[in-house]
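Chemist: sequence and predicted model, in that order:
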Amino acid sequence: MYEVDLTDPAVIADPFTAYSRARDAGPVVRLSIPGMPMWALTRHDDARAFLTDPRFAIRAASFAGIPGVPDEYQPYLRTMSEMDGPDHLRLRRLAAPAFTARRAQDFRASIEPVVDKLLAGLPPEPDLLRDVAKPLPMLVICELVGIPEADRGDWVEWGAIIASGDVRRLGEAIPGIVEGAKSVVAARPDTGLLADLIRAEDRMTDTELVTLVWHIVLAGQTPANLIANAVAELWTRPADLAELRADRSLLPGAVDELMRWCGPQLLTVPRFAAEDVDLHGVVVEAGEPVTVAIAATNRDPEVFADPDRFDVRRGAATQLGFGHGPHFCLGAAHARVQTEVALAALLGRDLVLAGEPVRAPDPGTWRLTELAVRLGV
């Protein structure tokens, strides 16, 4: 059985080559990960089928397991992303109307001034990740949900705590997060995403609504790594930059190609087998975890012609960077629009990379820790 060692520095430095080799070796490979080895699917069509297979279910580590959270806040910690089956489907259906492609396009006019304000405040040599890509999604989702200006600093801080993975700090932050969400719900806005959710409240309990609100806000940071990766990639490709500057209508397709080529997620959240399953000739025993190697499926030559070539005109809508099936990223349309707006604004600036982007040594994600740039006057 072909095995990928996720602690191997060569795999961390170039996961796309490592996963391409794995895909060539077979449809199912073994990932060696300290603490939880797992199976991985490497081919696009197999992955799509797996992500809709009811024999595999998400069993993500629950927020409810975080130590130090007072009992009164425990009911608010079971999020939709940790559910499967009827509970997940019901909440997903209630939330989905607020996250359609049309609603995302309608919100474009609210994103543009947020981007413009961030860019206007940049120094001549900023860290684009720190100064634009990271704050933008949180500011946008706060605007979308209706978080008051005075409270947004708290949400930015809470988002940073969750992103840090510091369990102790997260336990300490949970009461503030839940109380903040309760306050937003109590304000009962008439328009926007939260108004849509409140209109569905007759089918959603108060606890479910508060939980959904805080989870939406803190999960809304997703585009940060995509925007940073996109800039790090595009600004090394003068011909592609020139093409996008000449024809901004190419941006929606370019965002999908960027997700295919350098999307931040290398692996999906693992699913666990509910029973023994024969998966393309490999017996996965009940309880064993299985993931999709997105870095392999998004360069599958059976689906993408000339997959190792970046092409802003490709049209890569079938890429799996946002997942597939019941757990397809709820905020995908908003993430796409945010990325389009940010790239459109940056294309209009005299911007160059200032040195080599610094990448995190993370086998599960393809993300930067620094993105130094220089801005012309």
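Modeler: Sure thing, it's come through.

Chemist: from here on, just use CA atoms for contacts and neighbour counts.
Modeler: Noted.

Chemist: distance check, residue 239 against residue 125.
Modeler: Distance check for residue 239 against residue 125: by Cα to Cα, to the nearest Å, it reads 24 Å.

Chemist: quick one: which of the two has more around it?
Modeler: Shown here are residue 239 and residue 125; by other Cα atoms under 10 Å, residue 125 has more neighbours (15 against 11).

Chemist: which secondary structure element is home to the more buried one?
Modeler: Following DSSP states H and E, there is no helix or strand that holds residue 125.

Chemist: could you list which residues are in contact with it?
Modeler: 372, 373, 374, 375 (Cα atoms under 8 Å, 6 or more residues apart in numbering).

Chemist: buried ones in the biggest helix by length in the chain?
Modeler: Ranked by number of residues, the top helix in the chain under DSSP state H is helix 167-186. Under the neighbour-count criterion of 16 or more other Cα atoms under 10 Å, helix 167-186 has 167, 170-175, 177-178, 180-182, 184-185 buried.

Chemist: same deal with stretch 302-314?
Modeler: 303, 304, 307, 310, 311, 312, 313, 314.

Chemist: so residue 57, which state does it fall into?
Modeler: Using DSSP: H, G, I helix; E, B strand; the rest coil, the secondary structure recorded for residue 57 is strand.

Chemist: and the closest residue to residue 66 other than its chain neighbours, what does it touch?
Modeler: Spatial nearest neighbour of residue 66, excluding adjacent residues (Cα to Cα, 6 or more residues apart in numbering): residue 171 at 5.9 Å. By Cα under 8 Å, 6+ apart, the contact set of residue 171 is 66, 67, 68, 69.

Chemist: of those residues, which is the most crowded?
Modeler: For the contacts of residue 171, neighbours tallied by other Cα under 10 Å; top is residue 69, 19 neighbours.

Chemist: and for residue 47, the neighbour number?
Modeler: 23.

Chemist: this is the other structure I want to compare:
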Amino acid sequence: MSAIPEIDLADPAVLSDPFTVYGRAREQSPVARLLKPGLGAMWALTRYEDAKAMLTDVRFEMNANSYVRPDVPELQQQENIQQMDGPKHARLRRLLSTPFTARRAAEFRPALQRTVESLLDGLAGHADGEPVDLLGQFSRPFAVHVACELVGIVPEDYDTWRTHAAAVAVGHGPEFMQAVPGIARAATEAVARSRRERALGLLAELLGTDAEDQDQLTDTELITVVWHLVLAGQGPAYLIANSVEVLLQHPVQLAELRADESLMPGAVEELTRMHGPQVLTLPRYAREDVEIAGMTIPRGDRICAVLASANRDPRVFEDPDRLDFRRVPGRPAHLGYVHGSHFCLGAALARVQTGVALSMLLRRFPKLALAGGDVLRIPNSEFWRPTALLVTL
């Protein structure tokens, strides 16, 4: 094996163009060493097959340390499904799985279309050439609205969750620090309200789950489920924004998609593969010394998969940097929703959400264009998220 590249996660080049940085590392070595100030070093797998193998290897575990934020102790107190493994994770995932099937996602489509239509009506007033922030005024409100409706948050609380979601996406600063305890309070109130009023949505379903065998979620579990699902549900906001940016930069593929909407499912998969909002997976911990990608990961060391690199691995994807909506879906499957037991619970819904949002947006505004200037990104090495997406309608 050639020398293992070391990558400083605070390097501006990593934050501004992770695809190039990790792409070079991938061609140099299947393993890289990531350095993050305050958290030390972490192993990273840069190639598809190795990343996929690690994500299903039980010798690598998720635990409460997989998302370490010493500056925010509240996060350590709120263990969520992403940070669990083994029987505990399997139980919680089983209880949550029914509302997130592909069938349920398809049934949710009319509700998604109504929400998009309402938001597009609000954007129509800006169709005079003045720039509008598509992230702040369309994709983020859409994603948070859908997540809140799915979970069973009452409409009068949507704005609160939208504010929290925007602050958490940044990942630092005073607004972020205030949002974390605010989320815990809002989730606690949502659970209490649902118990009191037996409202609709996932919360109502979970409150009655498996009552006969007494395998019900505790209030603490319900609270963490609420805050995790609502905040994780903002992922499509950034996938939609990233997708619009990419489409407007690729006029040939955009014209192709406008002319044939049957390409939309393939477009969503391809845009997720190439420009999904997650760059790195949450770290796993080696339960023992494990050999992978030609080297030994010592017991207790952290390791992650570099999705931004694995999803563009030329060993697996032909001409991987080409945007091609006609790739055969699932052959091979990208890792944009991760893989294995931690495969994204909301993947089916995210796919439908993104397709509905893009289809209706492109149909409603045929002159949609970027407003000019570089798209600024949230300085977070784990995600590929814009701070805003200015467009003209």
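Modeler: The structure has been received and is ready for your questions. Given the structure is predicted, the values throughout are model-derived calculations rather than measurements.

Chemist: for the contacts of residue 171 of the first structure, which ones persist in the second structure?
Modeler: Mapped onto the second structure and checked by both residues aligned by TM-score structural alignment, their matches' Cα atoms under 8 Å, the contacts of residue 171 of the first structure keep the contacts residue 68.

Chemist: which of the contacts of residue 171 of the first structure sits closest to residue 290 of the first structure?
Modeler: Proximity of the contacts of residue 171 of the first structure to residue 290 of the first structure was ranked by Cα to Cα; the top entry is residue 66 with 24.1 Å.

Chemist: tell me the spacing between that closest one and residue 174 of the first structure.
Modeler: Where residue 174 of the first structure is concerned, residue 66 of the first structure sits at a distance of 9 Å (Cα to Cα).

Chemist: not counting sequence-adjacent ones, nearest residue to the residue nearest in space to the middle of the second structure?
Modeler: In the second structure, the residue lying closest to the centroid (Cα atoms, centre = their mean) is residue 235, at 3.7 Å. Leaving out its chain neighbours, the residue that sits closest to residue 235 of the second structure by Cα to Cα, 6+ apart is residue 277, at 7.0 Å.

Chemist: can you check residue 370 of the second structure too?
Modeler: Of all residues not flanking residue 370 of the second structure in the chain, residue 391 sits nearest, at 4.3 Å (Cα to Cα, 6+ apart).

Chemist: and the gap between the residue mapped onto that neighbour from the first structure and residue 355 of the first structure?
Modeler: Taking TM-score structural alignment as the criterion, the aligned counterpart of residue 391 of the second structure in the first structure is residue 373. Per Cα to Cα, residue 373 of the first structure is found 8 Å from residue 355 of the first structure.

Chemist: in terms of neighbours, single out the busier of these two.
Modeler: For residue 373 of the first structure versus residue 355, the count of surrounding residues by other Cα under 10 Å is larger for residue 373: 20 against 10.

Chemist: so that one, which state does it fall into?
Modeler: Three-state call for residue 373 of the first structure (three-state DSSP): strand.

Chemist: that one and residue 353 touch, don't they?
Modeler: Yes - here residue 373 of the first structure reaches residue 353: they are 4.4 Å apart, a contact under Cα atoms under 8 Å.

Chemist: how close does the residue nearest to the centre of the second structure sit to residue 336 of the second structure?
Modeler: The value you get for residue 235 of the second structure to residue 336 of the second structure, if Cα to Cα is used, is 11 Å.

Chemist: what's the answer for residue 310 of the second structure, then?
Modeler: Relative to residue 336 of the second structure, residue 310 of the second structure is positioned 9 Å away (Cα to Cα).

Chemist: and the strands in the first structure?
Modeler: 3-5, 28-32, 38-41, 56-58, 271-273, 277-279, 282-284, 289-292, 351-353, 358-359, 368-370, 373-375 (DSSP state E).

Chemist: closest to residue 119 of the first structure out of these?
Modeler: Closest approach to residue 119 of the first structure among the strands of the first structure (Cα to Cα): strand 373-375, 10.1 Å.

Chemist: any idea what residue 127 of the first structure aligns with in the second structure?
Modeler: Per TM-score structural alignment, residue 127 of the first structure is aligned with residue 133.

Chemist: tell me how far that match lies from residue 391 of the second structure.
Modeler: 6 Å.

Chemist: do residue 157 of the second structure as well
Modeler: 28 Å.

Chemist: what of residue 101 of the second structure?
Modeler: 34 Å.

Chemist: again with residue 159 of the second structure
Modeler: Applying Cα to Cα to residue 159 of the second structure and residue 391 of the second structure gives a distance of 23 Å.

Chemist: one more: residue 148 of the second structure?
Modeler: With Cα to Cα as the criterion, residue 148 of the second structure and residue 391 of the second structure are 26 Å apart.

Chemist: what of residue 72 of the second structure?
Modeler: 35 Å.

Chemist: quick one on the thing from earlier: how close does the residue nearest to residue 235 of the second structure get to residue 50 of the second structure?
Modeler: The value you get for residue 277 of the second structure to residue 50 of the second structure, if Cα to Cα is used, is 21 Å.

Chemist: more crowded one of those two?
Modeler: Ranked by neighbour count (other Cα under 10 Å), residue 277 of the second structure and residue 50 place residue 277 first, with 25 against 18.
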